[in-house]
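1. Sequence and predicted structure are below.
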Amino acid sequence: MSDSKNQISVTMTDESMLQVSDLLKQITNAMPFLIGITPEQRKRLPKINKSNQSFIKDVEMAIKNDSSILPAYVKPDEMTKDLNLYDQLEEIIVPLSYLLDRLRDTQTLAGSEAYTNALMVYNMVKAANKAGLPGANSLYNQLKGRFDRTSTINTDEISNN
């Protein structure tokens, strides 16, 4: 953002951080059945969508009416449990996704403001060093490594060299 005004000025207390951490642990502990899958598994697994969900419900209804054609190892109740869990988790995922988006947006803004301010200070120190102000040289030498053109090309520096 090129907007130079401070849009966020917040410090979370240790108590708030602890409270949020505890609440997240409570949420995680309330669902001990949660699992992790690999990226490869995530790619391979068939995905549910609205059309598939309707199909599952149609199959569910059909086998409720007549499950005699199914072999004994097919458990229609397991399909129903899985679909119910899917629906329940969707009710949790939607607000959590909203919260995660807000957390990321707030983190991005806070980081952007911190970085923009750091660049502004660096450029002030650089100008002070060019002007020969006492003490500016050591501070400038400490900070300039970030913009050393011999190690990497970086376009973060705001002012001209």
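-> Now that the structure is in, tell me what you want to look at. Numbers count the residues shown, from 1 in each chain.

2. use CA for all of it now, contacts and neighbours both
-> Fine.

3. measure Asn117 to Asn129 for me?
-> Per C-alpha to C-alpha, to the nearest Å, Asn117 is found 18 Å from Asn129.

4. For these two, work out which one has more neighbours and name it.
-> Between Asn117 and Asn129, counted using other C-alpha atoms under 10 Å, Asn129 has the larger neighbour count: 18 against 14.

5. mind listing what's buried in stretch 113-124?
-> Buried residues in stretch 113-124, counted by 16 or more other C-alpha atoms under 10 Å: Glu113, Thr116, Leu119, Tyr122, Asn123.

6. ok, for the fourth one, nearest residue in space, not its chain neighbours?
-> Among residues not flanking Tyr122 along the chain, Leu143 sits closest, at 7.0 Å (C-alpha to C-alpha, 6 or more residues apart in numbering).

7. want to compare, so here's the second one:
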Amino acid sequence: MENRISFSLTEAEQTQLNQHLNSIIAILQPKAIVLDAEDRLELIKMADGNLPFTEKAIGYMESNPNFKPDFVSKEEAEVDLDAFKLGKQFLTVAQQVESILENICVLSGSEAYTAALIYYKNVKMQAQLKQPGAQEIYEELAKRFIKKSGKKKE
């Protein structure tokens, strides 16, 4: 069995990583808003292609304020635009972190589960050969594979 990953963190690294992540949450959470699925569906979305248009329109609000409706705040639009740009900048880095962690989880999880399945199959074979202690281990591990049917027994 090929081992493609051997990832571990020292206790100090784990503590440091947790502290940094908790610091990020502590900074962002008081300024954050919660959107549910319905909110997300209803909102129009800013995309990279919309950014130049948005910047230009907000710029025109400054140079040609006579066309800006009174209920639209140029200042708030600028704050929102800056927040979008800053958020995208941090989101890009956060997505890199997510990708790294996801790859670590996928590969290390796969390798651990593969090793467990190989061990399980070997224990099953040893139990069939009546090796001492194998049957008990097999029965304990076999519980994972018991299928539960939705049918009630009469």
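-> In hand now; what should we look at? Just so we're clear, the structure is a prediction, and the values are computed from it rather than from any experiment.

8. Including secondary structure and distance to Phe33 of structure 1, could the buried residues of stretch 113-124 of structure 1 go into JSON lines?
-> Listed next are the buried residues of stretch 113-124 of structure 1 as JSON lines, based on DSSP: H, G, I helix; E, B strand; the rest coil; distance: C-alpha to C-alpha, whole Å:
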{"residue": "Glu113", "secondary structure": "helix", "distance to Phe33 of structure 1": "40"}
{"residue": "Thr116", "secondary structure": "helix", "distance to Phe33 of structure 1": "43"}
{"residue": "Leu119", "secondary structure": "helix", "distance to Phe33 of structure 1": "46"}
{"residue": "Tyr122", "secondary structure": "helix", "distance to Phe33 of structure 1": "50"}
{"residue": "Asn123", "secondary structure": "helix", "distance to Phe33 of structure 1": "52"}
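
9. and of those residues, the nearest to Thr13 of structure 1?
-> Glu113 (19.7 Å; C-alpha to C-alpha).

10. Just give me the match in structure 2 for the closest one.
-> In structure 2, the residue matched to Glu113 of structure 1 (TM-score structural alignment) is Glu111.

11. In structure 1, what sits opposite Asn3 of structure 2 in the alignment?
-> Checking TM-score structural alignment: Asn3 of structure 2 goes with Asn6.

12. swap in Gln89 of structure 2?
-> For Gln89 of structure 2, the residue aligned by TM-score structural alignment is Glu91.

13. Which of the helices or strands spans Ser67 of structure 1?
-> Here Ser67 of structure 1 is covered by no helix or strand, with elements defined by DSSP states H and E.
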